[in-house]
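In: Sequence first, then the predicted structure:
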Amino acid sequence: MKKNLKYIDLFSGAGGFSLGFDNLGFQNVFSVDIEPNFCKTYKHNFADHQLIEKDICEVSNAEIEYLKEDNDIDVIIGGPPCQGFSMAGNIGRKFIDDPRNRLFKEFVRVVKVVKPKFFVMENVARLYTYNKGTIREEIINDFEKLGYTVDCKILNSADYGVPQVRNRVIFIGSIKKQDIQFPPAEVETYISVKEALSVYPKLASGEESSKVPNHIAMSHSEQMLTKMSYVTDGGDRNEIPEHIRPKSGDIRKYIKYASDKPSVCVTGDMRKIFHYDQNRALTVRELAKLQSFPDDFVFKGTRISQQQQVGNSVPPKMAEAIARTIIKMSDKV
């Protein structure tokens, strides 16, 4: 890289996106997030970053200009929550005008104020095809109005050495007219759950490891442990005897990870998906490993919040692959 490229991280969460860009030599100018526990984790792991703990809607244009100082920003990254799928397009209301998608609108606002050379926006894969692709086109159009060349693609985290199949739509924009590039697959063979997790000390329900941060097993009821004891490696609820088989709630989650495959998509609540050979749910540390966080990345706050932080994160290794692509395109700007 010819110089330290500078970035802003919006909706930074625990910092998966930031970590990937830091690992590729990018320099953080500032980050923004509102969740107190998420911010505790971010501050702990990125002590030299400037984190603005505040609702992005309350960060004025003048404050954004002040925070970026005289820095030319190379890239803005972030994954604004977008929840208004069901309403958008169905009653004549545009996606960006749906009040539930105000955070997407804020991402666009910051890009407009800062005018970075590039932006990278991450979101759930279904946004790509929802409403016959009209939302995707609307998002692209909103950025094109600001003068950006924009494209998007669904990427699978497993292609970048993350032991998890996690499909996400990635929008990349360039202020210059150039072909938008996306990272090619970096591995030929996916990393399995067993490859990722077998390095950790074994734990029973309720136990914890003093040697590995965040490696604390959830305490399960005897009823749950009995049910899950019938489920084999990669198996599901159908292996539980019918008279005690769960019949309500989220019954899809009574499964065990398949040890020989990458993980299913990690979300904020993985309490009913059990370890492939230890009769318990995964610890925060193990979930973080499936997201490709290093073991020295420590999560703060309540255990439930830690799980949410992990589940909401962009996998750092996937972020690194995206950062590499930004570097390549930057050389051509």
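Out: Perfect, thanks for sending it. Numbering: from 1, shown residues only.

In: can we go C-alpha only for contacts and neighbour counts from here?
Out: Fine.

In: quick one: buried residues of the longest helix along the chain?
Out: For the chain, the helix with the greatest residue count under DSSP state H is helix 316-330. Buried positions in helix 316-330, judged by neighbour count with 16 or more other Cα atoms under 10 Å: 316-327, 329-330.

In: go on, stretch 183-197?
Out: Pro183, Tyr190, Ile191, Ser192, Val193, Lys194, Ala196, Leu197.

In: Need the contact partners of it.
Out: Outside stretch 183-197, the residues that touch it by Cα atoms under 8 Å, 6 or more residues apart in numbering are 158-164, 257-263, 286, 289-290, 321-322, 324-325.

In: Now list the buried members of the residues you listed.
Out: 158-164, 257-259, 261-263, 286, 289-290, 321-322, 324-325.

In: picking that back up, now the buried residues of stretch 183-197 as TSV including secondary structure?
Out: Putting the buried residues of stretch 183-197 into TSV (DSSP: H, G, I helix; E, B strand; the rest coil) gives the following:
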residue	secondary structure
Pro183	coil
Tyr190	coil
Ile191	coil
Ser192	coil
Val193	helix
Lys194	helix
Ala196	helix
Leu197	helix
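
In: residue boundaries of the strands in the stretch 201-333 of the chain?
Out: 255-256, 273-274 (DSSP state E, counting those that start in this stretch).

In: Show residues contacting the last one.
Out: I take that to be strand 273-274. The contact list for strand 273-274, computed with Cα under 8 Å, 6+ apart, reads Met228, Lys253, Tyr254, Ile255, Lys256, Tyr257, Arg280, Ala281, Leu282.

In: hold the first one in mind and look at this next one:
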Amino acid sequence: MRKNFVSSATFSTDKIRKILLDKIEEEQEKIPIDANDIELNEQVISKKGKANVVSLFSGAGGLDLGLELSGIDVNVGKNYTNSILEDKEMFFENRDKSIFNIIYSNDNFKEANVTYSKMFPKSIVKNSKDIRKISSFPECQIMVGGFPCPGFSAAGPRLIDDPRNFLYIHFIRALVETQPQFFIAENVKGLLTLAKGEVFKQLVEDFASAGYDVQAKLVNSKDYGVPQLRERVILVGTNIKKVSEKYNWKFEFPAGEYGNGKKKPITLREAIGDLPADPDDVFEGSFSSIYMSRNRKKSWDEQSFTIQASGRQAPMWPGGSPMEKVGKDEWKFTGKINRRLSVREISRIQTFPDWFEFEGGNSKTHSGYLAKKYKQIGNAVPVRLAREILYPIAQFFQDHPEELY
């Protein structure tokens, strides 16, 4: 049964904080102290002179890679970062130049964890348990993560009492325990309108009650050099005692250099025009009536529709003839060339480097194998978006080395 949503608009700051802490304590009491969690935390290798990072709901690591890149940018410049990013071996040899050092990662998506372990340093401690069962977290200077969004998505269920919506409480539980200088969280646009905006308001108040100045913004990835129309809510929290009050510092979102007509956004032609027209990593299957209810094919000179976490829902490759509208909420394919975007193409559109490889698991079917890859890529934060948005935090640590570990 759907529960009524109770707005916190009439609550005082102290009452909101008490409700939050009581909820966290309630959740913590459900979790027995796990010796394995303690052992994993003891294995963490924090590095001196670095901002050490804990990554929750890490998935394949789009947000994490973007963070790493911003940390290299601030130390040696974007041109150098771009040059080493083109080659996997060169990047692996140079990634220690980043001011950020990822020490711990958590997700319970098996294939994404395999991808992450292959694409990131072996020194990162990987905890693959459900976050609701993790009893403790390691100390860090920055915590990142995109808590799951199915219950918030406009395309999916919108029940206020969907337990997936409250996984963010466990993100806050980790913040309350470790009190890093910063946190970064990401979620879908639908979060803003759930319960007429009351859920988003409460979520921000909850994060603030954990001791953070919270800045939130709806951003479009295309404004930051991503060849995709992808709107997402980014929340950046600054620890009030450790940063805001101590340095009179406030996070400001960078203006995307491709937004407001500053630069022409990156097109599909620029992003994937050089890739084979007939790849073997394309999800094949029927197209539902919902899929065919609107246009799914952009032209080469536009940006992609949002890359979703499903091969079946992947946008169409821009080659061939455009789709044609034949009725209300009804479109059809025209011409002979009509296929979904491939795994490699959506990876490019999400701005992962070409050497980044996604694990497909042990599915008995080719489509099942590819589906795991589509899901990881579609769930990820575009690498370039994370790189651009998080640069001011890298700059803060560069300017205040006393805050590094």
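Out: That came through, no problem. Owing to the predicted nature of the structure, the values given are computational and were not obtained by experimental measurement.

In: TM-score, when you put one on top of the other?
Out: Between these two chains, after superposing, the TM-score reads 0.78 (TM-score structural alignment, normalised by the length of the first structure); 282 aligned residues with a Cα RMSD of 2.3 Å.

In: Looking at the strands of the stretch 201-333 of the first structure, spot the one closest to Leu24 of the first structure.
Out: strand 273-274 (33.1 Å; Cα to Cα).

In: Please, where are all the strands along the stretch 1-150 of the first structure?
Out: Under DSSP E, counting those that start in this stretch, the stretch 1-150 of the first structure gives strands at 6-10, 27-33, 51-53, 75-78, 118-124, 149-156.

In: circling back to that earlier point, narrow the contacts of strand 273-274 of the first structure to those that are buried.
Out: When the contacts of strand 273-274 of the first structure are checked for burial by 16+ other Cα under 10 Å, the buried set is Met228, Tyr254, Ile255, Lys256, Tyr257, Arg280, Ala281, Leu282.

In: which of those residues lies closest to Val169 of the first structure?
Out: Using Cα to Cα, those come closest to Val169 of the first structure at Tyr257, 24.6 Å.

In: count of neighbours near Glu25 of the second structure?
Out: When counting by other Cα atoms under 10 Å, one arrives at 12 neighbours for Glu25 of the second structure.

In: Please identify the buried residues of stretch 193-210 of the second structure?
Out: Per 16+ other Cα under 10 Å, stretch 193-210 of the second structure contains these buried residues: 194-195, 198-210.

In: Other residues contacting stretch 24-31 of the first structure?
Out: 4-12, 18, 21-22, 49-52, 67-68, 71, 320, 323-324.

In: Tell me which of the buried residues of stretch 193-210 of the second structure fall in helices.
Out: Glu198, Val199, Phe200, Lys201, Gln202, Leu203, Val204, Glu205, Asp206, Phe207, Ala208, Ser209.

In: What residue in the first structure is paired with the fifth one?
Out: When you say that, I think you mean Gln202 of the second structure. The equivalent of Gln202 of the second structure in the first structure is Glu138 (alignment by TM-score structural alignment).

In: Could you tell me how far its match is located from Gln291 of the first structure?
Out: Glu138 of the first structure is 30 Å from Gln291 of the first structure, where distance means Cα to Cα, to the nearest Å.

In: Next, count neighbours for Lys177 of the first structure.
Out: Look at Lys177 of the first structure: counted by other Cα under 10 Å, it has 12 neighbours.

In: what's the helix or strand for it?
Out: Using DSSP states H and E, Lys177 of the first structure sits within no helix or strand.

In: residues touching it, list them.
Out: Tyr148, Thr149.

In: Contacts made by stretch 181-196 of the second structure with the rest, please.
Out: When contacts are defined by Cα under 8 Å, 6+ apart, stretch 181-196 of the second structure is touched by residues 5, 141-149, 152-154, 158, 160, 197, 199-200, 218, 231-239, 242-243, 381.

In: Among the contacts of stretch 183-197 of the first structure, which are located in helices?
Out: Under the assignment DSSP H, the contacts of stretch 183-197 of the first structure contribute Glu286, Lys289, Leu290, Ala321, Ile322, Arg324, Thr325 to helices.
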